[in-house]
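**Student:** Prediction below, plus the sequence it came from.
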Amino acid sequence: MTTAATPPLRGVDFTSRPTPRKPVTLAEGRLIGDVLRLERLRALPDEAAFAASLREPGPWLGGFDLPFGLPRELVTALGWPATWHDLIAHYRTLDRAEIRATFAAFCNARPAGAKFAHRACDRPAGSSPSMKWVNPPVAFMLHAGVPALLDAGCTLPGFHAGDPTRTALEAYPGLLARELLGARSYKSDDRARQTPERLLARRDLVDALEQGRTRLGLRLKLTVAQHDTLVADASGDRLDAVLCLVQTAWASRQPRHGWPAQVDGVEGWILTA
């Protein structure tokens, strides 16, 4: 077992419209051996704070809970640019109403049960299609997040070569949460749904991460205060950021960050899928 520390690691629970009440949440940590130590949790209450965090000097490797690409099937059907840089340049010129209308028209023309186009990584990850505009609005998360990463000069492996000391990858906390909890829900932004059952699920999830009971083979090291903070956060935002951090820690030691040998250059890949 290696005991060398990795560069500083980040996990980011993203929202396309951050506010002080619902900020972007950033978890920072460091991996030594097989132990991932959570060093800090930060709330980024607006787009400017998020952009500033991306420009903080490296080295750092971050896993971001937002899609970095669109389904190839969708892009081809719409006649949009077939290379990632040109596609993102086009996508960022659209407003959210245009995105919603375009994607809704695409879905309305398709049969029931096959409304959305999916990326190759969506089904193994269990993630929502990146063209979905509601519950969760991941299409808008891509629209807000990827241009911010590019404007900050970050490197997005497989997509864009920027500053090699500030590297961003696509993470998805639900993948790791389902491995440990199955179908149990552990969070809700709706106060009426913040139940004792979800509190217990968060406690079980945090305990499993601390004990290293995942296929990633890493143990999360928390202080008592950090443990209590993660369990108490009924929205799950802090816990989701930590789940992204764990995925990023695993990826930091994998060839190609754990990506398969063949990945579609428009779609990308989700860590640990």
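**Tutor:** Done, it's in.
**Student:** going forward, measure contacts between C-alpha atoms and count neighbours the same way
**Tutor:** Will do.
**Student:** burial measure for the residue nearest to Ala251 when sequence neighbours are not counted, as a count.
**Tutor:** Nearest non-adjacent residue to Ala251, counting by Cα to Cα, 6 or more residues apart in numbering: His257, 4.5 Å away. By other Cα atoms under 10 Å, the residues close to His257 number 18.
**Student:** Assumed His257 was part of a helix.
**Tutor:** Yes. According to DSSP: H, G, I helix; E, B strand; the rest coil, His257 belongs to a helix.
**Student:** So it is in contact with Gln247, correct?
**Tutor:** No. His257 is not in contact with Gln247 according to Cα atoms under 8 Å; the separation is 9.9 Å.
**Student:** which neighbours do these two share?
**Tutor:** Common neighbours of His257 and Gln247, using Cα atoms under 8 Å, 6 or more residues apart in numbering, are Leu271.
**Student:** For Arg17, see how far away Asp233 is.
**Tutor:** Going from Asp233 to Arg17 by Cα to Cα, to the nearest Å gives 19 Å.
**Student:** Looking at these two, which has the bigger crowd around it?
**Tutor:** Ranked by neighbour count (other Cα under 10 Å), Asp233 and Arg17 place Asp233 first, with 17 against 14.
**Student:** Nearest residue to that one in space, ignoring adjacent ones along the chain?
**Tutor:** Asp233's closest residue in space is Leu239 (Cα to Cα, 6+ apart), at 7.6 Å.
**Student:** Could I get the contacting residues of that neighbour?
**Tutor:** Contact analysis of Leu239 by Cα under 8 Å, 6+ apart lists 230-231, 233.
**Student:** One more to weigh against that first structure:
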Amino acid sequence: MPGAALPPVLGCDFSSSPSRRKPVVVAWGHLDAEAGTVALRGFERFATLAQWQDFLQQQPAWVGGFDLPFALPRELVMHLGWPRDWQACMQHYAGLERSEIRALFKAFCDARPAGGKFAHRATDWPAGSSPSMKWVNPPVAWMLHAGLPRLLAVGADFPGLLRRESSRVALEAYPGMLARELIGRRSYKSDDRQRQTPERTAARQQVLDALLQGAHSLQLRLLASPAQLGSMRDDASGDHLDAAICMLQAAWGLRCHLQGDALYGLPPGTDPLEGWIVTAPLSRA
């Protein structure tokens, strides 16, 4: 796409039950592939899922990294006898009440031995992500249930899962993966005020320093204003920082696409029912 205007890159820190106190946060910016930079243009906050969906629908083009699972483990889908086609499976899942989902998932877990209660996707191990069927701590099953149908509804293209002729491209992102690369297992955020400590603020600053320098595996430098940096450092929930990391992960995928990779950096042979988290390696380092 030499000479073509690149679409904006988005990063979304998602909540399945957003509110004014805990909104969905979207970072948006622009990739300069030649310079290896991503300029953060701003943040958007949405107190309802409808507002978030409307925003995505109103933008004519974007490549977005979304911090929510895009699929369920194949093992679970096969066990439940659900459709093996990804879109049909997601439509079936979206049509169920959460109480039904919880009962089905709990019965699946109860029948399995301790230490192996949950089924995992192949991408979970290298990414270090929670199983997408988990309904508590964190409730990622509800994030999938609330968010994925809305991404389908805005007509997004899903590399590795569902290809559409669309100028909106949705990639599953996971900010914790890059954060762990930079600060190990140190905690950098908490929604609990009692745990919003100076040590976590310092950890967020350390992550930001590395992003500004491009000193990480994505090899992209974040460009941000002092006010934007302050927002990411001072948001003790980590939502603004996580959104910016997801934006960088989306930008990495876009850069791969510009280099000729139709899958935006996802590995060839990705399970078309499970998908893959953008920037996750094929195996745990």
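**Tutor:** Sure, I can see it. If you're wondering where the values come from, they're calculated on a predicted model, not measured in any experiment.
**Student:** So after superposing, what's the score?
**Tutor:** Scored against TM-score structural alignment, normalised by the length of structure 1, the superposed chains reach a TM-score of 0.97; 272 aligned residues with a Cα RMSD of 1.4 Å.
**Student:** Tell me which residue of structure 2 lines up with Arg178 of structure 1.
**Tutor:** Taking TM-score structural alignment for the superposition, Arg178 of structure 1 sits opposite Arg180 in structure 2.
**Student:** make that Pro129 of structure 1, sorry
**Tutor:** Counting by TM-score structural alignment, the partner of Pro129 of structure 1 is Pro131.
**Student:** State the three-state secondary structure for the closest residue to that match other than its chain neighbours.
**Tutor:** Using Cα to Cα, 6+ apart and skipping residues adjacent in sequence, the residue nearest Pro131 of structure 2 is His120, 5.2 Å away. Three-state call for His120 of structure 2 (three-state DSSP): coil.
**Student:** His120 of structure 2 reaches Pro73, doesn't it?
**Tutor:** Yes. Using Cα under 8 Å, His120 of structure 2 is in contact with Pro73, at 5.4 Å.
**Student:** what's the helix or strand containing Leu180 of structure 1 packed up against?
**Tutor:** Using DSSP states H and E, Leu180 of structure 1 falls within helix 173-181. Secondary-structure packing of helix 173-181 of structure 1 (3 or more Cα pairs under 8 Å, 6 or more residues apart in numbering; DSSP states H and E): helix 196-211, helix 237-251.
**Student:** Recalculate using a threshold of 7 Å.
**Tutor:** With contacts taken as 3 or more Cα pairs under 7 Å, 6 or more residues apart in numbering; DSSP states H and E, helix 173-181 of structure 1 sits against helix 237-251.
**Student:** Return the residues in contact with the residue nearest in space to the middle of structure 2.
**Tutor:** Nearest to the mean C-alpha position of structure 2, counting by Cα atoms, centre = their mean, stands Asp67 at 2.2 Å. By Cα atoms under 7 Å, 6 or more residues apart in numbering, the contact set of Asp67 of structure 2 is 12-14, 172-174, 246.
**Student:** Reduced to three states, what does the closest residue to the match of Arg178 of structure 1 other than its chain neighbours come out as?
**Tutor:** Nearest non-adjacent residue to Arg180 of structure 2, counting by Cα to Cα, 6+ apart: Arg186, 7.7 Å away. The local conformation at Arg186 of structure 2, judged by three-state DSSP, is coil.
**Student:** Next one: Arg186 of structure 2 from Ala47 of structure 2, what distance?
**Tutor:** As for Arg186 of structure 2, its distance to Ala47 of structure 2 is 29 Å (criterion: Cα to Cα).
**Student:** Can you give the distance of stretch 208-226 of structure 2 from its chain's centre?
**Tutor:** 18 Å (Cα atoms, centre = their mean, to the nearest Å).
**Student:** do the same with stretch 103-118 of structure 1
**Tutor:** With Cα atoms, centre = their mean, you get 24 Å for stretch 103-118 of structure 1.
**Student:** what do you get for stretch 151-160 of structure 2?
**Tutor:** Averaging C-alpha positions (Cα atoms, centre = their mean) puts stretch 151-160 of structure 2 14 Å from its chain's average.
**Student:** Run a quick neighbour tally on the aligned partner of Asp151 of structure 1 in structure 2.
**Tutor:** Alignment note (TM-score structural alignment): Asp151 of structure 1 maps to Ala153 of structure 2. For Ala153 of structure 2, the count of nearby residues is 10 (other Cα under 10 Å).
**Student:** who touches Ala153 of structure 2 in this structure?
**Tutor:** By Cα under 7 Å, 6+ apart, Ala153 of structure 2 lies in contact with nothing.
**Student:** how much space between it and Arg168 of structure 2?
**Tutor:** From Ala153 of structure 2 across to Arg168 of structure 2, the span is 11 Å (Cα to Cα).
**Student:** Can you pull the residues that touch both of those two?
**Tutor:** Between them, Ala153 of structure 2 and Arg168 share no contacting residue, judged by Cα under 7 Å, 6+ apart.
**Student:** Counterpart of the residue nearest to the centre of structure 2 over in structure 1?
**Tutor:** By TM-score structural alignment, Asp67 of structure 2 lines up with Asp65.
**Student:** same thing with Leu211 of structure 2?
**Tutor:** Leu211 of structure 2 maps onto Leu209 in structure 1, by TM-score structural alignment.
**Student:** circling back to that earlier point, compare Arg186 and Ala47 of structure 2 (neighbour count), which wins?
**Tutor:** Higher neighbour count among Arg186 of structure 2 and Ala47: Ala47, with 17 against 13, using other Cα under 10 Å.
**Student:** ok, the more buried one touching Val25?
**Tutor:** No. When contacts are counted by Cα atoms under 7 Å, Ala47 of structure 2 is not listed as touching Val25 (9.2 Å).
**Student:** What separation is there between Leu142 of structure 1 and Lys187 of structure 1?
**Tutor:** With distances taken as Cα to Cα, Leu142 of structure 1 is found 22 Å from Lys187 of structure 1.
**Student:** ugh, wrong one, Gly236 of structure 1
**Tutor:** The spacing between Gly236 of structure 1 and Lys187 of structure 1, counted by Cα to Cα, is 5 Å.
**Student:** ok, now Arg123 of structure 1?
**Tutor:** 22 Å.
**Student:** okay, stretch 224-231 of structure 2 sits on what stretch of structure 1?
**Tutor:** Matched against structure 1 by TM-score structural alignment, stretch 224-231 of structure 2 falls on residues 222-229.
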